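J.: have a look at this fold, sequence not included:
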């Protein structure tokens, strides 16, 4: 594992959306045509899930939803989780024998379509789509299902 710690098999998925239910998708750099919402694992087993969500949103899009920011009150824990099998191509990032991940769902409502700031090592492109089209464009079934839940969480 070249000295890096194993990934923790507990993560967040953050559906970033507008009030009009347009969803931001970002394309993974390590998998052509793999469009997804913001995702990422905890950095520490004790890291609160909301902090993981805030950190991942900032790292992957440059959008600030930290406590005290204008968007902080728009980050919503959906109190839902998915347990899924980790794709074999990414299992080497986890400790031997780890095959499943628990993903916690969040939503982040932004006032309008924002232009994300991507790290090209992680993501190479972005697009905003109506939520149903965004769900269809996702490579991950759990991500698509989360996006389809969006109307239930918009206030």
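T.: Now that the structure is in, tell me what you want to look at. Bear in mind that the values here come from a model prediction, so they are computed numbers and not experimental data.
J.: hey, let's count contacts and neighbours off CA atoms from now on
T.: OK.
J.: can you pull out the residues in contact with the one helix or strand residue 59 maps to?
T.: Residue 59 is part of helix 49-61, with elements assigned from DSSP states H and E. By CA atoms under 8 Å, 6 or more residues apart in numbering, the surrounding residues in contact with helix 49-61 are 11-14, 38-43, 63-66, 77, 104, 106, 116-119, 122-123.
J.: put this next to the previous one:
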């Protein structure tokens, strides 16, 4: 059996939220107690970041972007980039010598009550939390920071006066 090719050190982080700022968090199967938003690396160098976001959201939550319920424009590139050191526990997935990853942040607005179907090999449970509480629960500092930026990145019709991070 051959081992999988090394992961590409370029990924997406997708903050999935409802119009009333409930944020979806998922618990990692390989690290119980580690809560996060949808994340994932590009599968191929030529895969666009938007394609990576669509794929990862579908794989990890069963939510399909580009449907009547979740149209393409519900996925927004926040133009935020995080470069961080890859946790040692996951570094073996990358080529030798790769120590840092570039993460591109997206937001995805979904209707309240959107069904979630987890990939059982990847995640144990999910929860919808108010945005500040979700940020507090994240194990990843970059994920928590992204969630705290949520009010600044809402589409115009969803912005609420006086709501700031």
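T.: The structure has been received and is ready for your questions. Since the model is a prediction, treat every value here as computed from it, not as a measurement.
J.: overlay the chains and give the TM-score.
T.: Here the superposed chains carry a TM-score of 0.96, computed using TM-score structural alignment, normalised by the length of structure 1; 153 aligned residues with a CA RMSD of 1.1 Å.
J.: buried ones in stretch 47-67 of structure 2?
T.: 49-50, 52-65 (16 or more other CA atoms under 10 Å).
J.: between those residues, which sits nearest residue 18 of structure 2?
T.: Distance to residue 18 of structure 2 across the buried residues of stretch 47-67 of structure 2 (CA to CA) is lowest for residue 63, with 12.9 Å.
J.: A strand includes that closest one, no?
T.: No. Assessed with DSSP: H, G, I helix; E, B strand; the rest coil, residue 63 of structure 2 is coil; it does not lie in a strand.
J.: skipping adjacent residues, who's closest to it in space?
T.: residue 57 (6.1 Å; CA to CA, 6 or more residues apart in numbering).
J.: that neighbour matches what in structure 1?
T.: Residue correspondence to structure 1 (TM-score structural alignment): residue 57 of structure 2 is matched to residue 57.
J.: please enumerate the strands of structure 1.
T.: 10-17, 22-28, 35-36, 38-41, 75-85, 100-109, 123-130 (DSSP state E).
J.: and stretch 30-44 of structure 2, how far apart are its ends?
T.: End-to-end distance for stretch 30-44 of structure 2: 24 Å, by CA to CA, to the nearest Å.
J.: so where in structure 1 does it end up aligned?
T.: Mapped onto structure 1 using TM-score structural alignment, stretch 30-44 of structure 2 covers residues 30-44.
J.: can you give me how far the matching stretch is from the chain middle?
T.: Relative to its chain's centre, stretch 30-44 of structure 1 lies at 6 Å (CA atoms, centre = their mean, to the nearest Å).
J.: buried set for it?
T.: 34, 35, 36, 37, 38, 39, 40, 41, 42, 43.
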